[in-house]
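Q: just a sequence and a predicted model for now, questions to come.
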Amino acid sequence: MAGSGTQVTYEHVVVVGAGVAGWCAAAAVAPHCRRLTVVDRSGGTSHAADTVDLPARVQRALLALHDGLAPLRTRPRPTAARRGTVGALCAEVSVLPHVELRLAADALWLTGDPAVRSVEVMTASGMERLRADLVVDAGGRASRLPTWLAQLGHAQPPVETRPCRHGSAAPGDDGEHPTAHRRLRYDRLCSVPANVVAVGDAIVTLPGHHAVGIAVAGLHATALHRHLARGPLDPSCWFATAHRIGDAAWRRSDTSSPFRLPVLRGLGRGAAAT
């Protein structure tokens, strides 16, 4: 299913992770696929991000994702959550007729090379293969994509870390409380299988900078939507874009307090070039 005038690029997309990055990514890909499945190994989703004040630039990015869903609606827009929040995006995406949410479904590995073709998922009923022509990893700091790449015979991305200097860290998309800044340099890999990308905390994690993490997730999703509007994703091109979006936050994260907006403003300017 896709809205009028929207290019349907994929038959079935699987988003791994129902956290902030996962729902933002789902909103981005929903207009570009006939079926969308969001899988999460937990038994529920959380929208604590809705309590975080975001700068206007990031709110506009989230609102743009909302607007992109308008042609897909078959029922009135949910009104429980304020527009421009992750909770509102979740509410809108989850009721779309071509979207399915699978909770307590643990994505264990990918199959297919040179192009990923399916995700193997453990559910209460046992193993299940979800065929997909695009997999978006939004699994947060617990992302298994590096392991999946190794299983497919590809190199794992270089990992850069540094200590977190802002005390207690807010949980990431995976619900864990990391103790160090970390980013995975997928942009440095010589080859990545087709049909698989990552977003949000699965690429860059900044403990103590919860608002910045939400901003990265939202801006990643906006850029993902723009890439998909041009046709099938080139993973190498995508990871270069994703790195540029998060790089401003990474470079300034140790020089600003967790909610200082200059970091967020830099993020927004970086995303504008994608």
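A: Sure, I can see it.

Q: switch to C-alpha atoms for all contacts and neighbour counts from now on
A: OK.

Q: in the stretch 101-250 of the chain, which spans are helices?
A: In the stretch 101-250 of the chain, the helices defined using DSSP state H, counting those that start in this stretch lie at 145-151, 210-229, 235-252.

Q: with respect to Arg102, which of these lies nearest?
A: Each of these has some distance to Arg102 by Cα to Cα; the shortest is helix 145-151, at 19.2 Å.

Q: what helices or strands is that closest one leaning on?
A: Judged by 3 or more Cα pairs under 8 Å, 6 or more residues apart in numbering; DSSP states H and E, helix 145-151 is in contact with no other helix or strand.

Q: swap in 10 Å and give it another go.
A: The contact analysis (3 or more Cα pairs under 10 Å, 6 or more residues apart in numbering; DSSP states H and E) places helix 145-151 against strand 106-111, strand 196-198.

Q: dump these to CSV, plus distance to Arg162 and mean neighbour count.
A: Output for the helices and strands packed on helix 145-151, formatted as CSV (distance: least, Cα to Cα, whole Å; neighbours: other Cα atoms under 10 Å):
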stretch, distance to Arg162, mean neighbour count
strand 106-111, 28, 20
strand 196-198, 21, 25
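
Q: JSON lines please, covering the ones you listed and showing distance to Ser236.
A: Formatted as JSON lines, the helices and strands packed on helix 145-151 follow (distance: least, Cα to Cα, whole Å):
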{"stretch": "strand 106-111", "distance to Ser236": "18"}
{"stretch": "strand 196-198", "distance to Ser236": "9"}
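
Q: one more to weigh against that first structure:
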Amino acid sequence: MDDDATDNHPRTTDSHADSYAGSQAGSQAGDRAGGRAGDHAGDHAVVLGAGLAGLLAARVLARRFSRVTMIERDELPQGEPVFRPGIPQSRHAHVLWSRGVELIELMLPGITDKLVAAGAGLYDSPRDFLWLSPADWFGPVSGARVLLASRELLDQAVRQEVLRNPRIRVRSGEAAAGLAAGPGGRTVTGVELRGGERLAARLVVDATGRTSKAPAWLAELGHPAPEVTRCDSHLGYSSRYFEIPDDPGRRWQGMYVQGRPELPRGGVLMPLDADRWLVTLVGNGEHAPSVREEEFLPFARSLRSPALYDAIRDATPLSAPTAFRNTANEWRHYERLERWPAGFVVLGDAVCRFNPVYGHGMTVAALAAEALAKEIRTLNPEEISAASRRIQRRTTAVAAVPWQIATSEDMRYPVTEGPPPDRATRILQSYMSRVMVAANTDPAIASRFFGVLSLTSPPGTLLDPVTMVRVLSKRGLPTAPHTTDYPSHHGPPVARAQNRPPAVG
């Protein structure tokens, strides 16, 4: 992370932050006045998008720039956390893996405790969950820490902490229409807002996510469009909130029933904000779940285990089912462009987005912010602008491991569209199938597996000689065995065990 000892601006102390009237409305009003007063870049950075990637980027940039302005298309909510259109996937399951928790805590000290106080939960995965992998049930072993909270709560808590910094302002209900640039499009000098206003900036960061217009904006400046790699397993979501029913015998906190290529259906159940469950059903291709209310429970009953169905069959729904289908892995390869304008960087889902079923998006946003912090820690604003191409490559590099995880797994499904797996990927898939079998029976392998899945440990952790010997020692076990309805350490609700309908294939 960035080092205060190298900061070329006065440190923003807690007392300064506390004295800042950091309400969102005040923040917007101050920037409307200050941002329009002078049309010069000076020591100013603009961040487009106030989602997690944009918020963390603004926090990092405030160490080097005296002014950071965030431009957000949505009208940001006041008061209680609520859904907003700019984050349509927020009504579906989200996980912040341990590496993301650690990095966000470093950037915003105390944020984890505030989230937990507001109803978020810190859990150990898979120990605190019922988790049926493609191979078998995980035992109650320690793997990786996860933070579970509604996306609305998480974004609001992070936004409030970021805006405590008096250098950062947000203008909501506004959007960028394009980039302002110098001669020949060699330097980005600011942004053009809808309505005609121009904001001058030394650095512009695009963190507008899946709807990013960066390719078109760069084309207008004379730059080629980036190559795009896409891998789409045609995964569909259907999610619904439930009231948590009383069950004194319940010893788990959440549940994940994964599918297999021959039955590509699964489901996630997670506690949210202390008093409700979010249940997300998933399926690939023609197995994508419906959003019709009468089909939600039958789909849950069709999974490889009846455990999720048993949990919700008598629970009170708090919402109608909601669909999400935009789940393809897509990488815009800005890092490959030979020409790149100074003063411009693209971050987060605007560069690389992943099938959300693996839960990596928010953690990758934190990793990109960490990479940004490392690149600019000793630079002044003018030097940061000049280093944009290097910054683009370094911040994009953090996507390589989660991309490999997501695409290599998605390639197992026959309906997946994208580059076919090469020989190295097929070997990796075969080995990872054996890792999964071993992780279900060996706590040491489970710990290493979840270290990699949580992006805390490098993939090589699973390839060291000791680990490979342990993994290959299980080669006599099948990779797709018949599995029991429940794991050995936790059975069905007692009152329902006698009359539960059979699972259907």
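A: Yep, it's here. Since the model is a prediction, treat every value here as computed from it, not as a measurement.

Q: still on that earlier bit, most tightly packed of the helices of the stretch 101-250 of structure 1?
A: Neighbour counts (mean count of other Cα atoms under 10 Å) averaged over each of the helices of the stretch 101-250 of structure 1 peak at helix 210-229, with a mean of 25.

Q: now it: how far from the chain's centre is it?
A: 7 Å (Cα atoms, centre = their mean, to the nearest Å).

Q: that one - contacts with which helices or strands?
A: Secondary-structure packing of helix 210-229 of structure 1 (3+ Cα pairs under 10 Å, 6+ apart): helix 20-29, helix 56-69, helix 86-94, strand 204-205, helix 235-252, helix 261-272.

Q: distance to His220 of structure 1 for the ones you listed - can I get that in JSON lines?
A: Shown next, in JSON lines, are those (distance: least, Cα to Cα, whole Å):
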{"stretch": "helix 20-29", "distance to His220 of structure 1": "8"}
{"stretch": "helix 56-69", "distance to His220 of structure 1": "10"}
{"stretch": "helix 86-94", "distance to His220 of structure 1": "13"}
{"stretch": "strand 204-205", "distance to His220 of structure 1": "11"}
{"stretch": "helix 235-252", "distance to His220 of structure 1": "6"}
{"stretch": "helix 261-272", "distance to His220 of structure 1": "8"}
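
Q: and among these, the most buried is which?
A: helix 20-29 (a mean of 31).

Q: and the angle for it with helix 210-229?
A: 20 degrees (axes from the mean of the first three to the mean of the last three Cα atoms, to 10 degrees).

Q: aligned to Val170 of structure 2, what sits in structure 1?
A: Counting by TM-score structural alignment, Val170 of structure 2 lines up with Leu101 in structure 1.

Q: er, Leu96 of structure 2 actually
A: Matched by TM-score structural alignment, Leu96 of structure 2 corresponds to Leu54 in structure 1.

Q: now do Lys374 of structure 2
A: Match for Lys374 of structure 2 (TM-score structural alignment): Arg226.

Q: I figured its match hits Ala28, correct?
A: Yes: if you go by Cα atoms under 10 Å, Arg226 of structure 1 and Ala28 touch, sitting 8.5 Å apart.

Q: now do the shared contacts for these two.
A: Common neighbours of Arg226 of structure 1 and Ala28 are listed as His220 (criterion: Cα atoms under 10 Å, 6 or more residues apart in numbering).

Q: structure 2: matching residues for the helix or strand hosting Leu36 of structure 1?
A: Using DSSP states H and E, Leu36 of structure 1 maps to strand 33-40. Aligned by TM-score structural alignment, strand 33-40 of structure 1 falls on residues 65-72 of structure 2.

Q: circling back to that earlier point, any idea how far the match of Leu96 of structure 2 is from Gly218 of structure 1?
A: Between Leu54 of structure 1 and Gly218 of structure 1 the distance is 11 Å, computed by Cα to Cα, to the nearest Å.

Q: same check on Leu267 of structure 1?
A: Taking Cα to Cα as the measure, Leu267 of structure 1 falls 11 Å from Gly218 of structure 1.
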